[in-house]
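> quick check, what structure comes out for this input:
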Amino acid sequence: MYDGQPIFNIIDSSNLQDRRELKLVLIHTENAYRSSAQRSLIASQRSWINFIINTDVPIDPAKDEVVKCSRKVACCPDPTDIPFDILNVSLLYVYCSFQEMRRYAQQRFYDGVSDGGAVISTVPPYAEGITKQTMRLWQKKVWQNTSKETHDLDAYIALLPNLRFKIQISHI
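Next up, the predicted model:
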């Protein structure tokens, strides 16, 4: 029996102007998400995968590959009581346009693909001395070989990386 997908509420911080208040909200949200992931997310993923595997319906090869991949991503390959492998590291912030952020929020999924020149960084939005001009410089350096346009960086999403998250580092 599949228990259903847990949903972690999206936090809208667009009305917060004070960097200290934003920092407190993001720290609280990060702690709540880490706790929620440990408590219910991985159990739900395992439940879903076990539900698919234990059905008597033959699984076609394409779906079988999805299940195998999902087992790996969901940290499910053996023992089922292993803790969710969330790294004890900083959040990653995907700085992008408001439209892109809204699309990710509606999909509740970030696929790592940006058509708008997103910048991913560990620098939080409440950091002192970080301005739009600084972000634009980062954006130009990161996207210099692929885009001549300057895209909006008016919004962000915060990601909590886990062990399966592949990071390509570009020092700016």
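> please count neighbours and contacts with C-alpha atoms only from this point.
OK.
> kindly list the longest helix within this protein.
Using DSSP state H, we find that the single longest helix of the chain is helix 19-36.
> and the angle from whichever helix or strand comes after that one to helix 19-36?
For helix 19-36, the following helix or strand on the C-terminal side (DSSP states H and E) is helix 42-53. Calculated by axes from the mean of the first three to the mean of the last three C-alpha atoms, to 10 degrees, helix 42-53 forms an angle of 40 degrees with helix 19-36.
> show me what helix 42-53 is packed against.
Helix 42-53 makes packing contacts with helix 61-73 when contacts are defined by 3 or more C-alpha pairs under 8 Å, 6 or more residues apart in numbering; DSSP states H and E.
> here is a second sequence; please produce its structure as well for comparison:
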Amino acid sequence: MSESKKKNEWLEWVKALIIAILIAFFLKTFIFATSIVEGESMDPTLQNGERVIFNKIIYIIDEPERGDIVIIEKPYKNYVKRVIGLPGETIEINSGNLYINGEQYEQTFLDEDAQRQTGNFGPQKIPEGSYFVMGDNRAISKDSRNGLGFIEENEIIGRSEFVIFPFDQWTLTR
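As a prediction, this is how the structure comes out:
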């Protein structure tokens, strides 16, 4: 192989590597990112230490929906929670039963024990531009009921799509 052919081949490899790095940087910055689940507030849906990939662009083109598992950015920590109430709705929890605008809502993502541990809350109207979120492990979750308050739309930085680590736990989170 001639010297110029070797040089061209190396140059092509370097270009391909730079393009791959730029694409990865673009995807991580604007489209997808990872977050580590800290604590047991989303148990059993998500476990402590699991790493999830979240979609950063979805809420630029759409709005959070009830049931979405979202990443919430606060000044010192990110939280992983489930959207329960939407802007303008009235939320009430009575004896573990969730009521949205006065109608009981079936929480299919919870088992009976978790639902019983939810306690009482409200009724309280969610301000426009804000959301009501809770963890699936209601007994210990820091959420809109106790500490986080209503979550403003700009604090929601993405929707959890699937678990990527540990590898034997690969699963969709929606």
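> and the TM-score between these chains?
With the length set by TM-score structural alignment, normalised by the length of structure 1, the two chains reach a TM-score of 0.23; 71 aligned residues with a C-alpha RMSD of 5.6 Å.
> hmm, back to that, what comes up buried for the longest helix of structure 1?
Neighbour-count burial for helix 19-36 of structure 1 flags 22-23, 25-26, 29-30, 33-34 (criterion: 16 or more other C-alpha atoms under 10 Å).
> look up how far residue 105 of structure 1 lies from residue 134 of structure 1.
Relative to residue 105 of structure 1, residue 134 of structure 1 is positioned 25 Å away (C-alpha to C-alpha, to the nearest Å).
> and residue 164 of structure 2, how many neighbours?
For residue 164 of structure 2, the count of nearby residues is 16 (other C-alpha atoms under 10 Å).
> right, I mislabeled it, should have said residue 84 of structure 2
22.
> flag every buried residue along whichever strand or helix holds it.
Following DSSP H and E, one finds residue 84 of structure 2 within strand 78-85. Buried residues in strand 78-85 of structure 2, defined by neighbour count with 16+ other C-alpha under 10 Å: 78-85.
> ok, so of these, who is nearest residue 157 of structure 2?
Here the nearest of those to residue 157 of structure 2, counting by C-alpha to C-alpha, is residue 78; it sits at 9.4 Å.
> wait, isn't the closest one in contact with residue 71?
Yes - here residue 78 of structure 2 reaches residue 71: they are 6.6 Å apart, a contact under C-alpha atoms under 8 Å.
> where's residue 136 of structure 1 relative to residue 21 of structure 1, distance?
24 Å.
> among residue 134 and residue 105 of structure 1, which residue is more densely surrounded?
Shown here are residue 134 of structure 1 and residue 105; by other C-alpha under 10 Å, residue 105 has more neighbours (15 against 10).
> so what secondary structure elements neighbour the helix or strand the more buried one falls within?
Here residue 105 of structure 1 sits within helix 98-107, counting by DSSP H and E. With contacts taken as 3+ C-alpha pairs under 8 Å, 6+ apart, helix 98-107 of structure 1 sits against strand 155-159.
> now the strand it packs on: buried residues?
Those would be 155-158, for strand 155-159 of structure 1 by 16+ other C-alpha under 10 Å.
> three-state assignment of residue 95 of structure 1?
Taking DSSP: H, G, I helix; E, B strand; the rest coil as the rule, one finds residue 95 of structure 1 in the strand state.
> coming back round to it: contacts for the next helix or strand after the helix holding residue 105 of structure 1?
Using DSSP H and E, the helix or strand that follows helix 98-107 of structure 1 towards the C-terminus is strand 119-121. Applying C-alpha atoms under 8 Å, 6 or more residues apart in numbering, the contact partners of strand 119-121 of structure 1 are 92-96, 138-139, 142.
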